[in-house]
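Colleague: here's my sequence, what's the structure:
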Amino acid sequence: MHAIDWPEGFVPGFTDNFVSNEMIISNLNVNDLWPLLSQPLLWPEYYKNSADVCFHDNKGPELEIGARFYFSTFGFPVEAEVVEFVSPAEGKPARLAWHGWAGEKDTAQRLDVHHAWLLEDLSGHRIRILTQETQNGIPAKDLANTRPNPMLNGHQEWLDGLIRAAKK
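Modeller: Take a look at the predicted model:
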């Protein structure tokens, strides 16, 4: 199976926080899910922890390489820029990743994240959905030590909501 491509500074095990959520389900394919994931304005419809989505620079409604957007999640106002966008193609996984940040640079409140998605069709009309996020900063350290883990649980809700929406 394929893996997330990590940029320097965000490799799991060398960051302040890391979460990974994965599901393999049948009777859906990448093309069923991709439009719901690649259009952030749709996220609040199936994921309650996403709100206030807007695009910068007259971009949208679909993400693309370099697109800047904003959303709020986990109580953080997140500015983000798409750093990986690979649409579904036969025999290759779809990939989406953004660098997100909250707070002023070089302050204790600063949080930097790399959030990545990988969607890949498998044999037997199954799909694998993998989402992983690494984080750096004091807020990331605090999240890493919080139980239950809000990132792990929140991203699972995102996966569950994405699958429910795709099945409708």
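
Colleague: going forward, measure contacts and count neighbours with C-alpha atoms only.
Modeller: Will do.

Colleague: next one: Leu37 relative to Gly91, how far apart?
Modeller: Per C-alpha to C-alpha, to the nearest Å, Leu37 is found 19 Å from Gly91.

Colleague: neighbour count: the two, which is higher?
Modeller: Leu37 (19 against 9; other C-alpha atoms under 10 Å).

Colleague: what is the burial count for the closest residue to that one other than its chain neighbours?
Modeller: In space, and not counting its chain neighbours, Leu37 is closest to Trp43: 7.1 Å by C-alpha to C-alpha, 6 or more residues apart in numbering. Residues lying near Trp43 (other C-alpha under 10 Å) number 21.

Colleague: pull the contacting residues for Trp43.
Modeller: Residues near Trp43 by C-alpha atoms under 8 Å, 6 or more residues apart in numbering: 36-37, 50-51.

Colleague: looking at the residues you listed, which are in strands?
Modeller: Among the contacts of Trp43, the members found in strands (DSSP state E) are Ala51.

Colleague: quick one more, to check against the first:
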Amino acid sequence: MKMNAIHWPDGYLPGLTDNFVSNEVIVAGLTAADIWPLLATPAHWPTYYANAANVRFHDGRGPVLAAGDHFYFETFGFPVEARCTEYSAPTAGAPGRVAWHGWAGEEGAANRLDVHHAWLVEDLDAGRVRILTQETQNGAPAKALQAAKPNPMINGHQDWLDGLVGAARALPPR
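Modeller: Okay, the predicted model is just below:
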């Protein structure tokens, strides 16, 4: 079975940015439909991922993400403004995709951080689901994160994946 890949916008191709992280889990007994509502509704993130806080939408949007939505959350000590750049819920034969451009700091400032954070959620054969999250980052904070050992982004995103799977398993059977 061919697995799908993240769609990368110009300026955010892995290997050509200041930092790149990739985390993935494949688990049995869950489906993309089980995972999707917990991921696509940012207000749920702090309930299963301790590194996300103070989520809010701008412009009266939400609670579920949609392409073009402007939202805010705090993570890794950064106040992040974000715009959803890709959104398609999973369907039979097609993965769910959600991605956002996030930024912290003023444009042009030395402490500016720009990221592209993307998720892919797809059903696999044998009753398995694959959850892939990848993020590319540009700016001085990204260079510092890339150099840190252990890499806080790798560890933080793994916590996000583990929390997401745990939250989905805790839901009542559908």
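
Colleague: hang on, the earlier thing: can you find the partner of the residue nearest to Leu37 of the first structure in the second structure?
Modeller: By TM-score structural alignment, Trp43 of the first structure lines up with Trp45 in the second structure.

Colleague: one more: Ser123 of the first structure?
Modeller: Checking TM-score structural alignment: Ser123 of the first structure goes with Asp125.

Colleague: same question for His99 of the first structure.
Modeller: Alignment note (TM-score structural alignment): His99 of the first structure maps to His101 of the second structure.

Colleague: what's the helix or strand for its match?
Modeller: Assigned by DSSP states H and E, His101 of the second structure belongs to strand 96-104.

Colleague: for the residue lying farthest from the centre of the first structure, helix, strand, or coil?
Modeller: No residue in the first structure sits farther from the centre than Gly124, which is 25.8 Å out by C-alpha atoms, centre = their mean. Gly124 of the first structure falls in the coil class when you classify it by DSSP: H, G, I helix; E, B strand; the rest coil.

Colleague: quick check: nearest residue in space to the alignment partner in the first structure of Asn111 of the second structure, chain neighbours excluded?
Modeller: The alignment partner of Asn111 of the second structure in the first structure, by TM-score structural alignment, is Gln109. Take Gln109 of the first structure and drop its neighbours on the chain: the residue closest to it by C-alpha to C-alpha, 6+ apart is Gly103, 5.4 Å away.

Colleague: so His115 of the first structure makes contact with Glu133?
Modeller: Yes: the criterion here is C-alpha atoms under 8 Å, and His115 of the first structure meets it with Glu133 at 4.3 Å.

Colleague: going along the chain, name the helices of the second structure.
Modeller: In the second structure, the segments counted as helices under DSSP state H are 32-40, 45-48, 140-147, 152-170.

Colleague: check contacts around Ala52 of the second structure.
Modeller: Neighbouring residues of Ala52 of the second structure by C-alpha under 8 Å, 6+ apart: 45-46, 73-75.

Colleague: just to revisit the earlier point, so what's the residue count around the match of His99 of the first structure?
Modeller: His101 of the second structure is flanked by 22 other residues according to other C-alpha under 10 Å.

Colleague: distance of it relative to Glu135 of the second structure?
Modeller: Going from His101 of the second structure to Glu135 of the second structure by C-alpha to C-alpha gives 10 Å.

Colleague: touching both of the two, which residues are there?
Modeller: Residues touching both His101 of the second structure and Glu135 (C-alpha under 8 Å, 6+ apart): 115-117.

Colleague: ok, now which ones touch the match of His99 of the first structure?
Modeller: Listed by C-alpha under 8 Å, 6+ apart, the contact set of His101 of the second structure reads 82-85, 114-117.

Colleague: what's the answer for Phe85 of the first structure, then?
Modeller: By C-alpha under 8 Å, 6+ apart, the residues touching Phe85 of the first structure are 63-65, 94-97.

Colleague: do that again at 10 Å, thanks
Modeller: Phe85 of the first structure sits next to 38, 63-67, 94-98, 116-117 when contact means C-alpha atoms under 10 Å, 6 or more residues apart in numbering.

Colleague: repeat for Asn111 of the second structure
Modeller: By C-alpha under 10 Å, 6+ apart, the contact set of Asn111 of the second structure is 104-105, 139-142.

Colleague: distance check, it against Gly139 of the second structure.
Modeller: According to C-alpha to C-alpha, Asn111 of the second structure and Gly139 of the second structure sit 7 Å apart.

Colleague: which residues do those two both contact?
Modeller: With C-alpha under 10 Å, 6+ apart as the test, Asn111 of the second structure and Gly139 both reach Ala104.
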